[in-house]
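In: Below are the sequence and a predicted model for it; my questions follow.
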Amino acid sequence: MPVKNFEDYIEKHPQWEHELIQLREVILSTDLKETIKWGAPTYTLNNKNVVSLGGFKNHYALWFFNGALLKKNTSLLVNAQEGKTKALRQIRFTKEDKIDSPTLKTYIEEAIELQKEGKSVPIQKNKELLIPTELTQYFQKNPEMETSFHNLTKGKQREYADYIREAKRSNTKDKRLEKIKPMIINQVGLYNKYK
């Protein structure tokens, strides 16, 4: 069932219902507007993403889209994917954690001010495209896929190349190669369904 509103999201994460409602109240006490993006509650200012909520198996989180730019309020922030995520930061919570609403609000207000000032982490351009060996070998057996791959935009090519390279086990890489073959042939980006 697709998530259409906050209530749908809570139904998918009942173990965090009370906590997510409490975080939402803090966020909605600011100028931010609630929407659903990528299947999660996302809060925007002038249609620009500022913060989002996330419920996971062992924790829940408050995401800051430009968290790397926060200067005053940083002690609780973590990078969820070190070396991969440039701007996004989060504050993680577990069942044992108490939500300190006034402290969280200072983080959110600083993020809002950054958005009002138009500040964001610059997007890295012209990152070298490194095609993993497994993908190159797969192309040799599937020339149609190789042709389709080279007809994709550089950004989409990079998404697919990174998707294969980031898999740690060879059987995971093989499964991913099988999964992406029809997508590449049909000229569909790896993350198109989220756009």
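Out: The structure has been received and is ready for your questions. Note that the coordinates shown come from a computational prediction; the quantities given were computed from them, not determined experimentally.
In: Every contact and neighbour count from this point should use C-alpha atoms.
Out: Noted.
In: What are the contacting residues of the strand ranked longest in the chain?
Out: Counting residues, the longest strand found in the chain (DSSP state E) is strand 48-55. Contacts with strand 48-55, where a contact means C-alpha atoms under 8 Å, 6 or more residues apart in numbering, come from 13, 16, 20, 23-24, 32, 40-44, 60-66, 108, 111-112, 115.
In: Next SSE downstream of that strand?
Out: strand 60-64 (DSSP states H and E).
In: Tell me which other helices or strands the following helix or strand past that following strand touches.
Out: Counting by DSSP H and E, the next helix or strand C-terminal to strand 60-64 is strand 89-93. Applying 3 or more C-alpha pairs under 8 Å, 6 or more residues apart in numbering; DSSP states H and E, one finds that strand 89-93 makes contact with strand 60-64.
In: try this one next to it:
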Amino acid sequence: MTNRSMNPKVDEFLSKATKWKEEYVKLRNIVLDCELSEEFKWMHPCYTFEKKNIVLIHGFKEYCALLFHKGALLKDAHGILIQQTENVQAARQIRFTNVQEIVEMESVLKAYIYEAIEVEKAGLEVNFKKDREFTIPEELKNKFDEIPALKTAFEALTPGRQRAYILHFSSPKQSKTRESRVEKCIQKILGGKGLNDCTCGLSQKLPNCDGSHKNIR
């Protein structure tokens, strides 16, 4: 326990926490015992090794968690790592609903943290899928069959724009919602626009534009 330097921004974060405060404090102490540097990134406590992100503490309505940035590379000997969604490639969570769970798992958590540090020391990297490897949802495939021009226009988009659409269409659990999202984006795709591109034709970086600035010169 040679490095216990605490970041004032994390102190402030904890002081304002209205939920999971006790859990956050315990997780913080466990991570700092592993001699990582404490930083504050993405509005959450983040812990690094030689400026490389190792683990982050965050919370949601039903749980708080340790998020391992390269969790996909950990052996997960205890089978406790969780992939938030199928589209999350590198990060993995260990979730908690009360402080007692954290106390009981302290030695295991430290073992995972030390393994994550070794992954970083070894320079290992997650082999990310290429955009074309993402699964196209059935609702979009059906529209491709119905409107062949839509498939042509979609395939003409840049890989990044294709990926954004696929993630947007795939995220809802209900097929009806996925279908609705596809329907709403058909004209944008046919127009060669990305999900967040402006539809007025003047700019491609104005999200949710209603075209009200189209006469501005």
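Out: Cool, the structure landed. Predicted model only: the values in this text are computed from it and were never measured.
In: Provide the TM-score value for the superposition.
Out: TM-score for the superposed chains, counting by TM-score structural alignment, normalised by the length of the first structure: 0.70, backed by 178 aligned residues with a C-alpha RMSD of 3.7 Å.
In: ok so, going back, what range in the second structure does the longest strand of the first structure sit on?
Out: Counting by TM-score structural alignment, strand 48-55 of the first structure falls onto residues 52-59 of the second structure.
In: Please spell out which residues along the matching stretch are buried.
Out: N53, I54, V55, L56, I57, H58, G59 (16 or more other C-alpha atoms under 10 Å).
In: Among these, find me the one that's closest to T152 of the second structure.
Out: N53 (39.8 Å; C-alpha to C-alpha).
In: any idea how far the closest one lies from I113 of the second structure?
Out: 11 Å (C-alpha to C-alpha, to the nearest Å).
In: just D197 of the second structure next, same as before
Out: D197 of the second structure is 40 Å from I113 of the second structure, by C-alpha to C-alpha.
In: Which one's more surrounded, these two?
Out: Set D197 of the second structure next to I113 and count neighbours by other C-alpha atoms under 10 Å: I113 wins out with 22 against 19.
In: The more buried one maps to what in the first structure?
Out: When the first structure is aligned by TM-score structural alignment, I113 of the second structure is paired with I108.
In: Give the buried residues for the helix or strand encompassing that match.
Out: In this structure, I108 of the first structure sits in helix 101-116 according to DSSP H and E. Neighbour-count burial for helix 101-116 of the first structure flags L104, K105, Y107, I108, E109, E110, A111, I112, L114, Q115 (criterion: 16+ other C-alpha under 10 Å).
In: Same question for stretch 85-98 of the first structure.
Out: K86, A87, L88, R89, Q90, I91, R92, F93.
In: The third one and L69 of the first structure, how far apart?
Out: Think L88 of the first structure. Counting by C-alpha to C-alpha - L88 of the first structure and L69 of the first structure are separated by 9 Å.
In: so what corresponds to I36 of the first structure in the second structure?
Out: In the second structure, I36 of the first structure lands on F40 (TM-score structural alignment).
In: can you pull the contacts of the alignment partner in the second structure of R158 of the first structure?
Out: Under the alignment by TM-score structural alignment, R158 of the first structure pairs with R163 in the second structure. Counting by C-alpha under 8 Å, 6+ apart, R163 of the second structure touches D131, R132, F134.
In: let's see 6 Å
Out: Counting by C-alpha atoms under 6 Å, 6 or more residues apart in numbering, R163 of the second structure makes contact with D131.
In: Geometric centre of the second structure: which residue is closest?
Out: Compute the mean C-alpha point of the second structure, and by C-alpha atoms, centre = their mean the closest residue is V88, 6.0 Å away.
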